[in-house]
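**Q** how does the following fold in three dimensions:
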Amino acid sequence: MKILLVGHGYVGSFLLPVLTRAGYDVSVCDQNVDRLGGVRNAMRCRYQELTIADLADFRIILWFAGHSSVPMSLRDPDGALANNCLDLLHFARRKQLNARLIYASTASVYSVMQPEDGAAPTPLDESETRLDPVNPYDCSKISMDALARCFANAITGLRLGTVCGTSPFLRSELIFNAMNIAAMRDGFVQLRNRNSYRNILFLEDLGHYLLRLIELSEDLPPILNTGTLNTSIGELADAVAAYHGVPVVDHGNTVTYSFQMNCARIQSLCGAPRQMTIAERCARFREQFRPELQVAS
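**A** As a prediction, this is how the structure comes out:
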């Protein structure tokens, strides 16, 4: 089976060896030539430039090439709309009808403002999207999720929790990554908004789910919540700090958002990934972390 992996950044550079070890014939498309050194079957171009003929041989397309954060989308709102929605939709319509396209959506479409009493938000399932996006990132993602149902075929959006873990192109600002780096570098974990909630997705678990989704022969749902665990930021910080034996420095609260996801559907399709404690995740991060590999997304 031939797979096209679109994007070789933080997520894509982790997934490529996962897919090749599983025996798949993988081509990689990325416009950043510097990211493609040593990559076999590299397509050095923007995915928007790929034609119907270019895509004809691929049975599976995995798309992780979007504007990948709120700050990036705020700096370039028109680009976020184009990349995360309009260009992606046109791209989906150029693939073979029976080819499966799995793309990165986001769990932040479930966000609510964190209440002052610190109450945990209800874990929402795929049917409970909130249609009041407050930034270009969420707006572009939720628009793609809606349009894909009517204007594309065999396409599934993974509403990813906050992605964490090491990869060849590490994003050091992501919450779990940042906490571990601060613990190792500075001797403390910094914390803000202890009572806000997130769904965390570790890269290893994303790899588990994608391998299973590729293997499935039946049609996939249009949206799948994809995460590892729901946790408060305070609970996560305390666990990371306890592993490293360092204190937590609490900077208090600001106006922020909060969300939790119900990931029962993807677990029923793919089986749950191997459970690991936060301490085990921290140990793996410390073992694999290479400061010289930190790069901006």
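**Q** when you work out contacts or count neighbours from here on, use the C-alpha atoms and nothing else.
**A** Fine.
**Q** for residue 209, which three-state class applies?
**A** Of the three states, residue 209 takes helix under DSSP: H, G, I helix; E, B strand; the rest coil.
**Q** helices of the chain, start to end?
**A** 10-21, 52-55, 70-75, 77-81, 87-92, 136-151, 175-186, 203-215, 233-244, 264-270, 278-288 (DSSP state H).
**Q** show me what the fifth one is packed against.
**A** In terms of contacts (3 or more C-alpha pairs under 8 Å, 6 or more residues apart in numbering; DSSP states H and E), helix 87-92 is packed against helix 136-151.
**Q** distance of the residue nearest to residue 286 when sequence neighbours are not counted from residue 274?
**A** If the residues on either side of it in the chain are set aside, residue 286 comes closest to residue 180, at 7.7 Å by C-alpha to C-alpha, 6 or more residues apart in numbering. Between residue 180 and residue 274 the computed distance is 21 Å (C-alpha to C-alpha, to the nearest Å).
**Q** got it, and residue 16?
**A** 20 Å.
**Q** between those two, point out the one with more neighbours.
**A** Higher neighbour count among residue 16 and residue 274: residue 16, with 20 against 8, using other C-alpha atoms under 10 Å.
**Q** so who does the more buried one touch?
**A** Neighbouring residues of residue 16 by C-alpha atoms under 8 Å, 6 or more residues apart in numbering: 5, 26.
**Q** how near is the residue nearest to residue 286 to residue 190?
**A** On the measure of C-alpha to C-alpha, residue 180 and residue 190 end up 10 Å apart.
**Q** so these two - more neighbours on which side?
**A** residue 180 (28 against 18).
**Q** wait, doesn't the more buried one sit right on residue 281?
**A** No. Residue 180 is not in contact with residue 281 according to C-alpha atoms under 8 Å; the separation is 10.0 Å.
**Q** straight-line length of stretch 220-233, end to end?
**A** 32 Å.
**Q** residues near residue 131, how many?
**A** Residue 131 has 12 neighbours, counted by other C-alpha under 10 Å.
**Q** how close does it sit to residue 83?
**A** In terms of C-alpha to C-alpha, residue 131 sits 20 Å off from residue 83.
**Q** do residue 97 as well
**A** 21 Å.
**Q** of those two, who's got more company?
**A** Neighbour count, other C-alpha under 10 Å: between residue 97 and residue 83, residue 83 has more, with 21 against 15.
**Q** not including adjacent chain positions, what is the nearest residue to the more buried one?
**A** Nearest non-adjacent residue to residue 83, counting by C-alpha to C-alpha, 6+ apart: residue 66, 5.8 Å away.
**Q** these two touch, right, residue 56 and residue 98?
**A** No. Applying C-alpha under 8 Å, one finds residue 56 not in contact with residue 98, separated by 10.4 Å.
**Q** nearest spatial neighbour of residue 238, skipping sequence neighbours?
**A** With C-alpha to C-alpha, 6+ apart, the residue lying closest to residue 238 is residue 248, at 6.9 Å.
**Q** now do the contacts for residue 288.
**A** With C-alpha under 8 Å, 6+ apart, residue 288 has these contacts: residue 166.
**Q** the residue nearest to residue 83: neighbouring residues, count only.
**A** Residue 66 sits with 25 neighbouring residues when counted by other C-alpha under 10 Å.
**Q** surely it and residue 82 touch.
**A** No. Using C-alpha under 8 Å, residue 66 is not in contact with residue 82, being 9.4 Å away.
**Q** this one next, for a side-by-side:
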Amino acid sequence: MKILLVGHGYVGSFLLSALTNAGHDVSVCDQNVDRLVGVRNAMRCRYQELTIADLADFGVILWFAGHSSVPMSLRDPDGALANNCLDLLHFARRKQLNARLIYASTASVYSVMQAEDGTPPSPLDETETRLDPVNPYDCSKISMDALARCFANAITGLRLGTVCGASPYLRGELIFNAMNIAAMRDGFVQVRNRQSYRNILFLEDLAHYVLRLIELSDTLPPILNTGSLNIGIGDLAEQIGAFHGVPVVDNGNSVTYSFQMNCAHIQSLCGAPRPMTIAERCARFREHFRPELQAAS
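**A** Predicted structure coming up:
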């Protein structure tokens, strides 16, 4: 089976290593040629340019090439709609009918406003989608989730929790990453809105699920919640601070969102990843960045 990985950024570069280590035949499509240096079977183009003929040999397509954050989508709302929904849908219709397409959706479609009394939101499952998106990112993602059911075949959206962990192309602004970097670089962890909740998805766990989904022979569900754990932001900050032995600086509250997910469905299909504590996750992150920090100092 040949696999096409679309996107070689923060998530894609991590998945490429996991896929190749598992023995899969992987081609990579990315428009950023600098990111493809040293990558075998590279397709240096926009995925929108790939034709029916280009896609004919691939039995699995993994798409992680979207407008990947609310700020990015706010800066380019029309681009977010095109990239995360319309272009992706047209792309899905060019693949072989039974080729499996797994794409990145988002858990933020479950978001509610943070409760003033700190009450955690209910962990929602795939049937409990909120249909009132408040920004171009959520709107584009939820639109793709809805349209794919009617206008594409063999396509599954992974509603990803807040993705975290070390990767060749790091996104340092993501909450777990940012807290660890601040602890190592500044000697303290900063936290805001400590009573809000998130579902966190570590890259190792995402790779576990993707590898298992590729292997499954049964038809996959159209939507799968994909996360590692539900956690309060304050609790996350305190555990990261305790690991590094640094204080937590509370920057107060602002208007923000909160969500938790029920990930029982994907765990029933794929099995749960190996459990790891926050401290173990921090240790992995620190090990990855130690040479970089020493060079910077």
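**Q** give me the TM-score for these two chains.
**A** The TM-score (TM-score structural alignment, normalised by the length of structure 1) is 0.98; 293 aligned residues with a C-alpha RMSD of 0.9 Å.
**Q** ok, back up a step: do you know how far the residue nearest to residue 238 of structure 1 is from residue 255 of structure 1?
**A** 20 Å.
**Q** cool, and residue 198 of structure 1?
**A** In terms of C-alpha to C-alpha, residue 198 of structure 1 sits 15 Å off from residue 255 of structure 1.
**Q** and if you look at residue 6 of structure 1?
**A** Distance from residue 6 of structure 1 to residue 255 of structure 1, by C-alpha to C-alpha: 35 Å.
**Q** then residue 186 of structure 1?
**A** 26 Å.
**Q** got it, and residue 139 of structure 1?
**A** 20 Å.
**Q** just want to know which of these two has more residues nearby.
**A** Neighbour totals were compared for residue 139 of structure 1 and residue 255, and residue 139 leads with 20 against 10 (other C-alpha under 10 Å).
**Q** surely the more buried one meets residue 130?
**A** No. Using C-alpha under 8 Å, residue 139 of structure 1 makes no contact with residue 130, being 10.6 Å away.
**Q** contacts only, for residue 231 of structure 1.
**A** Residue 231 of structure 1 neighbours (C-alpha under 8 Å, 6+ apart): 197, 198, 199, 200, 260.
**Q** now residue 212 of structure 1
**A** residue 270.
**Q** pull out the buried members of the contacts of residue 231 of structure 1.
**A** By neighbour count, with 16 or more other C-alpha atoms under 10 Å, these hold 197, 198, 199, 200, 260 as buried.
**Q** would you mind giving these as TSV with distance to residue 221 of structure 1 added?
**A** Listed next are those as TSV, based on distance: C-alpha to C-alpha, whole Å:
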residue	distance to residue 221 of structure 1
197	26
198	23
199	20
200	21
260	20
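**Q** could you list which of those residues belong to strands?
**A** Counted as lying in strands by DSSP state E, out of those, are 197, 198, 199, 200.
**Q** now the two most distant members of the residues you listed.
**A** Greatest spatial distance in these: 197 and 200, 9.5 Å, computed using C-alpha to C-alpha.
**Q** what residues are shared contacts of these two?
**A** Common contact partners of residue 197 of structure 1 and residue 200 (C-alpha under 8 Å, 6+ apart): 230, 231.
**Q** the nearest residue to residue 263 of structure 1 once chain neighbours are set aside: neighbouring residues, count only.
**A** The shortest distance from residue 263 of structure 1 to any non-neighbouring residue, by C-alpha to C-alpha, 6+ apart, is to residue 225 (5.2 Å). Residue 225 of structure 1 has 22 neighbouring residues, counting by other C-alpha under 10 Å.
**Q** pretty sure residue 225 of structure 1 is in contact with residue 105, am I right?
**A** No. Look at residue 225 of structure 1 against residue 105 with C-alpha under 8 Å: they stay out of range, at 9.1 Å.
**Q** so what sits against both of the two?
**A** Joint contacts of residue 225 of structure 1 and residue 105 (C-alpha under 8 Å, 6+ apart) are 158, 159, 160.
**Q** alignment lookup: residue 11 of structure 2 to structure 1.
**A** Here residue 11 of structure 2 is matched to residue 11 in structure 1, going by TM-score structural alignment.
**Q** if I pick its match, what's in contact with it?
**A** Taking C-alpha under 8 Å, 6+ apart, one finds 64, 167, 203 in contact with residue 11 of structure 1.
**Q** closest to residue 43 of structure 1 out of those?
**A** Lowest distance from residue 43 of structure 1 to the contacts of residue 11 of structure 1 (C-alpha to C-alpha) belongs to residue 64, with 14.7 Å.
**Q** what's near enough to touch the closest one?
**A** Taking C-alpha under 8 Å, 6+ apart, we find residue 64 of structure 1 in contact with 5, 6, 7, 8, 11, 12, 103, 104.
**Q** go again with 6 Å.
**A** For residue 64 of structure 1, the contact set (C-alpha atoms under 6 Å, 6 or more residues apart in numbering) comprises 6, 7, 104.
**Q** what does residue 198 of structure 2 give?
**A** Here residue 198 of structure 2 is in contact with 230, 231, 259, 260 (criterion: C-alpha under 6 Å, 6+ apart).
**Q** of all these, which two lie farthest apart?
**A** 231 and 259 (9.5 Å).
**Q** what touches both of the two?
**A** Counting by C-alpha under 6 Å, 6+ apart, the residues touching both residue 231 of structure 2 and residue 259 are 197, 198.
**Q** if we ignore the residues flanking it in sequence, what's nearest residue 153 of structure 1?
**A** Spatial nearest neighbour of residue 153 of structure 1, chain neighbours left out: residue 97 (6.2 Å); criterion: C-alpha to C-alpha, 6+ apart.
**Q** that neighbour pairs with which position in structure 2?
**A** Per TM-score structural alignment, residue 97 of structure 1 is aligned with residue 97.
**Q** mind checking how far that match is from residue 187 of structure 2?
**A** From residue 97 of structure 2 to residue 187 of structure 2 the distance is 53 Å (C-alpha to C-alpha).
**Q** kindly report the same for residue 83 of structure 2.
**A** 39 Å.
**Q** hmm, back to that, hmm, which of the contacts of residue 64 of structure 1 are the buried ones?
**A** Using 16+ other C-alpha under 10 Å, the buried members of the contacts of residue 64 of structure 1 are 6, 7, 104.
**Q** among those residues, which are in strands?
**A** Applying DSSP E to those, the entries found in strands are 6, 104.
**Q** looking at the buried ones among the contacts of residue 64 of structure 1, spot the one nearest residue 143 of structure 1.
**A** So of these, ranked by how close each gets to residue 143 of structure 1 (C-alpha to C-alpha), first place is residue 104, at 12.8 Å.
**Q** what about the closest one, distance to residue 255 of structure 1?
**A** In terms of C-alpha to C-alpha, residue 104 of structure 1 sits 27 Å off from residue 255 of structure 1.
**Q** next one: residue 19 of structure 1
**A** In terms of C-alpha to C-alpha, residue 19 of structure 1 sits 40 Å off from residue 255 of structure 1.
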